[in-house]
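Student: Give the three-dimensional model of this entry:
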Amino acid sequence: MTPIHDRGLAFDLATLTRRRALTLLGGAGLASLTACGTGGTLSTTGNTTTTTAAAECGDVVPEETAGPYPGDGSNGPNVLTRSGIVRGDIRTSFGTGSRTAEGVPLRIELTVLDTGSGCAPYAGAAVYLWHCDIDGRYSLYSDGLTGENYLRGVQEADSAGNLAFTSIFPAAYSGRWPHVHFEVYPSLAEATRAGTKITTTQLALPEQVCRTVYGTTGYVQSVRNLAQTSLDRDMVFRDGHDEQLADVTGDVTSGYTAALTVRV
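Tutor: Here you go, the predicted structure:
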């Protein structure tokens, strides 16, 4: 697998999202970029590099902020190097923590694709995922939760690029649309040493499902917070969320499954 930082200018241009292109190049530059990404070629230092395969994959998932509670060592605690972080069920704290997160069950399924290899499954990639609890609080950071690490975990993609987490539906807290944070790493070893990541991004949850979940016990404050924002006004998703809005199925009794294809 070619390292993400060493795929060259052609790969970078072919896999830029539309909003990244607008930011970096402006309208005129985007026209040139579009031509390059529809079967054209780009000449770099005398060599012609074909960009068709990467362009046909679709947009890469947008890079987003990790927020103030990443737990990856970039802002305080680092849970990635702790024994026990590699787990599929992230509802309960591990190590010295003891709490279990309550809420409507949510299974999060991600399929990681490598745009540098024609959108082949990114077997062996690792994802570190975290989100808030039913009260909008984050383990490791919020008052009373600095000794807990629930709703955080790492999983490795299988040969089809698939991985999954068993969790609970996160709250809507003031100022943000309901979301899940995650970082993609080139390998499990890189993730568990908090090494070089491929991308940091966020998954958004659909409005109607959120409204249904927040009508259940324990999510009272989420009803008010959800009403005060929208996907189109959210500080992260307002510039586009096509590559981040999960497909969600299920119900409040048996739980939900949120699925997202992640192109990196």
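
Student: Could you use CA atoms for every contact and neighbour count after this?
Tutor: Will do.

Student: so residue 248 touches residue 255, yeah?
Tutor: No. If you go by Cα atoms under 8 Å, residue 248 and residue 255 don't touch, sitting 10.3 Å apart.

Student: and for the two, which residues touch both?
Tutor: Common neighbours of residue 248 and residue 255 (criterion: Cα atoms under 8 Å, 6 or more residues apart in numbering): none identified.

Student: for this structure, longest helix please?
Tutor: The longest helix of the chain (DSSP state H) is helix 18-36.

Student: Following element in sequence after that helix, please.
Tutor: Note on helix 18-36: by DSSP states H and E, the next helix or strand toward the C-terminus is strand 41-44.

Student: Summarise which helices and strands that next one is packed against.
Tutor: Packed against strand 41-44 by the contact rule (3 or more Cα pairs under 8 Å, 6 or more residues apart in numbering; DSSP states H and E) you find helix 8-15, strand 47-50.

Student: Could you point out which of these sits nearest residue 165?
Tutor: Distance to residue 165, taken as Cα to Cα, is lowest for helix 8-15 among these, at 27.2 Å.

Student: Flag every buried residue along the closest one.
Tutor: Across helix 8-15, burial judged by 16 or more other Cα atoms under 10 Å covers 10, 11, 12, 13, 14, 15.

Student: which of those lies closest to residue 36?
Tutor: Lowest distance from residue 36 to the buried residues of helix 8-15 (Cα to Cα) belongs to residue 14, with 7.1 Å.

Student: Is there a neighbour count for residue 208? I'd like the number.
Tutor: As a burial measure, residue 208 scores 10 neighbours (other Cα atoms under 10 Å).

Student: Now the helix or strand harbouring it: buried residues?
Tutor: Counting by DSSP H and E, the element that carries residue 208 is helix 207-213. Buried positions in helix 207-213, judged by neighbour count with 16+ other Cα under 10 Å: 210, 213.

Student: and this one, so I can compare the two:
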Amino acid sequence: MPFNPPLPDWRGKNVWLVGASSGIGQATAHALHAAGAKVFVSARNAGALAGFVQSHPGAVALALDVTDRPALKAAAQTVLAAGKLDLVMYCAGYYKELRATGFELAEMLRHSEVNYHGALYLLDAVLPALLAQQSGHISLISSVAGYTGLPKSLAYGPTKAALINLAETLYLDLKDSRIGVSLVCPGFVETPLTAQNEFTMPALITPEQAAQEILRGWRQGEFEIHFPKRFTRWMKALRLLPYGARFAAVRKITSL
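Tutor: All right, here's what the predicted structure looks like:
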């Protein structure tokens, strides 16, 4: 039995992707548009959104900063005015390496504002409408970095762990309301965020490959969509280890 109502056909569906100016968000927006969906895209980069709309007829750009709650609310009103909202996806993300030895409160708070609080603002803006229509789907992009503590992920990892817990709880709370919830946990994807990494990223994939994995997961009604599995399965196994073994394994793998 699938966790969610399968989503095999996007023709005529209204979808809103928040954080879609590049990377996984933009690639997923492209894939949904190609599948026949009416696509709304949001991000801070108005120029990138304009370029997307120009090459994707019928798409609608709603530029905003996810930390601006009123802006998210206003954009949601525009999306909801177009008809029933079939899917909303939170793709926005911020990442900067940080270790406890170089603790920066401003960076910790910036990660929280973009990666987690923005998702809460989005829920505040759309959840009443989804509950009223008794349908729709909420998808949150987290990361395997949320599975367990990792070096250099002091600011990023906890926000992604929060999204995992949020998605799990949303699923339990909304199951009887016929609203689907999915959690997307990518490994390394070639995006502007991961371009900062100075180490070799194992099992690195393209945003287009990530988008196809996401659509496959929605099509099959999955709750957690994680990829590439040749990497993410190891990460999932790692978090099952007792802390002593887990910490030793992480230090050995990362050399930190």
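
Student: Let me see the TM-score of these two.
Tutor: After superposition, the two chains reach a TM-score (TM-score structural alignment, normalised by the length of structure 2) of 0.29; 131 aligned residues with a Cα RMSD of 6.3 Å.

Student: before we move on, the earlier item: out of the buried residues of helix 8-15 of structure 1, the closest to residue 25 of structure 1 would be?
Tutor: Residue 25 of structure 1 lies nearest to residue 13 out of the buried residues of helix 8-15 of structure 1, by Cα to Cα, at 10.6 Å.

Student: show me what contacts residue 174 of structure 2?
Tutor: Residues near residue 174 of structure 2 by Cα under 8 Å, 6+ apart: 180, 181.

Student: In three-state terms, label it for me.
Tutor: Following DSSP: H, G, I helix; E, B strand; the rest coil, residue 174 of structure 2 is assigned to helix.

Student: how close does it get to residue 75 of structure 2?
Tutor: Residue 174 of structure 2 sits 23 Å away from residue 75 of structure 2, going by Cα to Cα, to the nearest Å.

Student: hey, where'd the helices end up in structure 2?
Tutor: 23-34, 46-55, 69-81, 105-111, 118-133, 156-174, 207-219, 229-238, 243-254.

Student: Which stretch among the ones you listed is buried most, on average?
Tutor: Highest mean neighbour count of the helices of structure 2: helix 23-34, a mean of 22 (counted as mean count of other Cα atoms under 10 Å).

Student: Next up, the contacts around residue 183 of structure 2.
Tutor: Listed by Cα under 8 Å, 6+ apart, the contact partners of residue 183 of structure 2 are 139, 140, 141, 142, 164, 167, 168, 223, 224, 225.

Student: Please name the nearest non-neighbouring residue to it.
Tutor: residue 224 (4.7 Å; Cα to Cα, 6 or more residues apart in numbering).

Student: Repeat that for residue 188 of structure 1.
Tutor: Using Cα to Cα, 6+ apart and skipping the chain neighbours, the partner closest in space to residue 188 of structure 1 is residue 126 (5.0 Å).

Student: Could you report the neighbour count for that neighbour?
Tutor: For residue 126 of structure 1, the count of nearby residues is 28 (other Cα under 10 Å).

Student: what's the answer for the one 4 residues further on, then?
Tutor: Applying other Cα under 10 Å, we find 26 residues neighbouring residue 130 of structure 1.

Student: ok, the nearest residue to it once chain neighbours are set aside to residue 167 of structure 1 distance?
Tutor: The shortest distance from residue 130 of structure 1 to any non-neighbouring residue, by Cα to Cα, 6+ apart, is to residue 152 (4.4 Å). Using Cα to Cα, we find residue 152 of structure 1 at a distance of 9 Å from residue 167 of structure 1.

Student: ditto for residue 188 of structure 1
Tutor: Separation of residue 188 of structure 1 from residue 167 of structure 1 (Cα to Cα): 20 Å.

Student: Give me the more crowded residue out of these two.
Tutor: Using other Cα under 10 Å as the criterion, residue 188 of structure 1 and residue 167 rank with residue 167 on top: 29 against 21.

Student: Pretty sure the more buried one sits against residue 107.
Tutor: Yes. In this structure, residue 167 of structure 1 is within contact of residue 107 by Cα under 8 Å, at 5.9 Å.

Student: would residue 222 of structure 1 count as being in a helix?
Tutor: Yes. Assessed by three-state DSSP, residue 222 of structure 1 belongs to a helix.

Student: For residue 69 of structure 2, which non-adjacent residue is spatially closest?
Tutor: Ranked by Cα to Cα, 6+ apart and with sequence neighbours excluded, the top spatial neighbour of residue 69 of structure 2 is residue 121, at 5.7 Å.

Student: no wait, residue 33 of structure 1
Tutor: residue 13 (6.9 Å).

Student: I figured that neighbour hits residue 34, correct?
Tutor: No. Checked against Cα under 8 Å, the pair residue 13 of structure 1 and residue 34 is beyond contact range at 9.4 Å.
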